[in-house]
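1. sequence first, predicted coordinates after that:
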Amino acid sequence: MLQVKNLTLRQKNQPLLHDVNFRVQPGEIVTLMGPSGSGKSTLFSWMVGALSPVFQASGELWLNGERIDTLPTELRRVGILFQDALLFDHLSVGHNLQLALPATMRGHQRKAAVNDALEQAEMNGFYTRDPATLSGGQRARVALLRALLAQPRALLLDEPFSRLDSALRVSFRQWVFATLTAQNIPTLMVTHDRADAPEHSPCLEVTEWQ
C-alpha cells in the first residue's frame, strides 16, 4: 500500500498543499485532478525524491509498511511515467528496455526478460526496432514496459494518455489499467480529463488540500 501522511508543501513559506492524506491499495488506481499550477507535479516530485530546493516539505510517505520519504530516490522504487515516452532514439527498443533491468542480470537473461515483456504487450519482434519508426501508441507501450521492468513497488502516471488520439487512448488506457491491476501495483495518476479515470476508482481533487 502507498500512503501519504500529513504532507504540507510550501514555496517561500507559502503553503502550496496543506495536510495531504490519502492511501492507494495494491492494484488500485487512484486519480488525482486539479488545475494547472495546483501542485500535482510538485507532489509527484516529492514522492520520487526529486523535490526542487525552492520547496519545503513536511510529512511522511509510506510504502508497504516502510517509511520511504527519508530514502534516496533509487531506494524508494517508486516509478513514474510521463506524457512523453522519453525513449532514447539512438538505441533500439530492446536496449531502451534493458536500461530498466538490474545491472546484476546477465546478458541472455536481460534479452529474455525484454522479449517476455514485449510479448505481453503484443509487440513480438520489436526488440531491434528503431524507436523513431514506432507509432505514438507503440512508443507509449514501450515507455510503460520500461517502467514496469524496473520492478517498481508503486507507480505514478503523469497524464500518460494526453498525447494519444481518441481511439488509441481508449485501448491503451484499458491495457495500462489491466496490466497494473494484474501486477498488484498501487498507482496514482494525474489527469485533466475525468474520462481517463478508471470506473469505480477513487478520484482526489488537489483543491481539497489547499
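-> Structure received.

2. only C-alpha atoms from now on, for both contacts and neighbour counts.
-> OK.

3. could you identify the longest helix within the chain?
-> Counting residues, the longest helix found in the chain (DSSP state H) is helix 166-182.

4. and the helices in the protein?
-> Under the criterion DSSP H, the chain contains helices at 40-48, 73-76, 93-98, 107-120, 136-149, 166-182.

5. and here is the other one:
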Amino acid sequence: MLTINQLGCDYPQHPLSFTLSVTAGERVVILGPSGAGKSTLLNLIAGFIPASQGEVWIADQNVTALAPAKRPLSILFQENNLFTHLTVKQNLALGLSPAMRLSAVQQEKLLALADRTGLLPLMDRLPAQLSGGQRQRVALTRCLLREQPLLLLDEPFSALDPALRQEMLVLTQALCRENHLTLMMVSHQLADARFLADRCIVIDQGEMAWSGTWQQLEKGDIEAARMLGVTPANDP
C-alpha cells in the first residue's frame, strides 16, 4: 500500500531520511521522543512538506510530485480543522464534495456513516457546540467519507480525557477493519500501540530506529524500549 524510499527534507535539528513499507490493511503506530521527526514523516507522506529527496508510492502510484489534495490518503491532526461556521452535516459533506452538493447516494452514505459514529443527533450543531471528543468524531468521519485507502493520524486524540481517548481508539480500530484501511498513527501514548498496532515504528533523530510488534518491543529490543521509557521483560 505504502512505500517510501530514502524520503527526506531539510530539518533544523538534523537530516531526515525514511525508508519503509506498509502493507494494505496494516495498522502502524509511530513512536519516538519529541522532535524525532514523527509528524514530519506524516507531512512528507501527505505532501504538506515538500521532499528534498526520495519517493512516496501509494497503491503502486508514485505520488511524490502530486499536491496533497491529489494523493490517495486522508490525514487527521490533533487540531481537527473543522470549519467553525458550518454545521456537523456540512463539515461532513465536504468529505464528499467541496461544493457540498451531494447526490442521493452520497446523502445516504453520509447519514449511514454518521449513524455508525454516533453523530446523527448532532448534525445541525456547530463545532463550538460540541465536546472535544465529538469534534474529533466529526473529523474522523469526514476522513472516512473520502474513501481513501490510507489514513494518517497525527496525535488526534491526545487532548481527550482517558475515557474518550479509549472510545476513539476503539472506533478507529473498528472503522479501519470495516473499511479495509491502512493506518499510520503518530502517538506519544504507548497504550495506543498496545491496543491498535499491528506494528510499531520507533523514530529517533530523523530515522527509523526500530520496527516490530508491540510484544517484540516490550520483550526484545532493550535500547528501543528504553528510548520510550519502557522496561523490557528481559532487561536485567
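-> Arrived safely. Please read these numbers as outputs of a predicted model, since none were measured by experiment.

6. that older thread, comparing the helices of structure 1, which comes out most buried?
-> Across the helices of structure 1, averaging neighbours per residue (mean count of other Cα atoms under 10 Å) puts helix 93-98 on top, at a mean of 23.

7. what residues in structure 2 pair up with that one?
-> Residues 88-93 of structure 2 are where helix 93-98 of structure 1 aligns, with TM-score structural alignment as the criterion.

8. check the mean deviation of the matching stretch from structure 1.
-> Compared with structure 1 after fitting, stretch 88-93 of structure 2 has a mean deviation of 0.5 Å; criterion: mean Cα distance after the TM-score superposition for structure 1.

9. residues touching the nearest residue to residue 86 of structure 2 once chain neighbours are set aside, list them.
-> Counting by Cα to Cα, 6 or more residues apart in numbering, residue 126 is the residue found nearest to residue 86 of structure 2 once chain neighbours are left out, at 6.1 Å. Counting by Cα atoms under 8 Å, 6 or more residues apart in numbering, residue 126 of structure 2 touches 84, 85, 86, 87, 88.

10. nearest to residue 204 of structure 1, of the helices of structure 1?
-> helix 40-48 (10.9 Å; Cα to Cα).

11. residues near whichever residue in structure 1 pairs up with residue 187 of structure 2, how many?
-> Under the alignment (TM-score structural alignment), residue 187 of structure 2 maps onto residue 191 of structure 1. By other Cα atoms under 10 Å, the residues close to residue 191 of structure 1 number 21.

12. residues contacting residue 191 of structure 1?
-> 31, 32, 33, 158, 159, 197.

13. the second one -> structure 2?
-> So that's residue 32 of structure 1. In structure 2, residue 32 of structure 1 lands on residue 30 (TM-score structural alignment).

14. its match: how many residues sit nearby?
-> Number of residues near residue 30 of structure 2 (other Cα under 10 Å) recorded here: 29.

15. circling back: which helices and strands does the longest helix of structure 1 pack with?
-> Here helix 166-182 of structure 1 touches helix 136-149, going by 3 or more Cα pairs under 8 Å, 6 or more residues apart in numbering; DSSP states H and E.

16. residue range for the helix it packs on in structure 2?
-> So helix 136-149 of structure 1 sits over residues 132-145 in structure 2, by TM-score structural alignment.

17. how close does the matching stretch sit to structure 1?
-> Averaged out, stretch 132-145 of structure 2 is 0.9 Å away (mean Cα distance after the TM-score superposition for structure 1).

18. what does that stretch contact?
-> The contact list for stretch 132-145 of structure 2, computed with Cα under 8 Å, 6+ apart, reads 74-76, 80-82, 88, 91-96, 109-110, 113-114, 117, 119, 127, 151, 156-157, 159-160, 164-165, 168.

19. likewise stretch 88-95 of structure 1?
-> By Cα under 8 Å, 6+ apart, stretch 88-95 of structure 1 touches 96, 111, 114, 115, 126, 127, 128, 129, 130, 131, 132, 142.

20. which two in those residues are spaced the farthest apart?
-> 111 and 132 (20.8 Å).

21. in structure 2, which residue is closest to the centre?
-> residue 153 (1.6 Å; Cα atoms, centre = their mean).

22. which non-adjacent residue is nearest that one?
-> residue 185 (4.5 Å).

23. show me what contacts that neighbour?
-> Contact partners of residue 185 of structure 2, counting by Cα under 8 Å, 6+ apart, are 27, 28, 29, 30, 152, 153, 154, 155.

24. which one of those has the most neighbours?
-> Neighbour counts for the contacts of residue 185 of structure 2 (other Cα under 10 Å) peak at residue 30, which has 29 neighbours.

25. you'd agree that residue is up against residue 186?
-> Yes. Under the criterion of Cα atoms under 8 Å, residue 30 of structure 2 makes contact with residue 186 at 4.6 Å.
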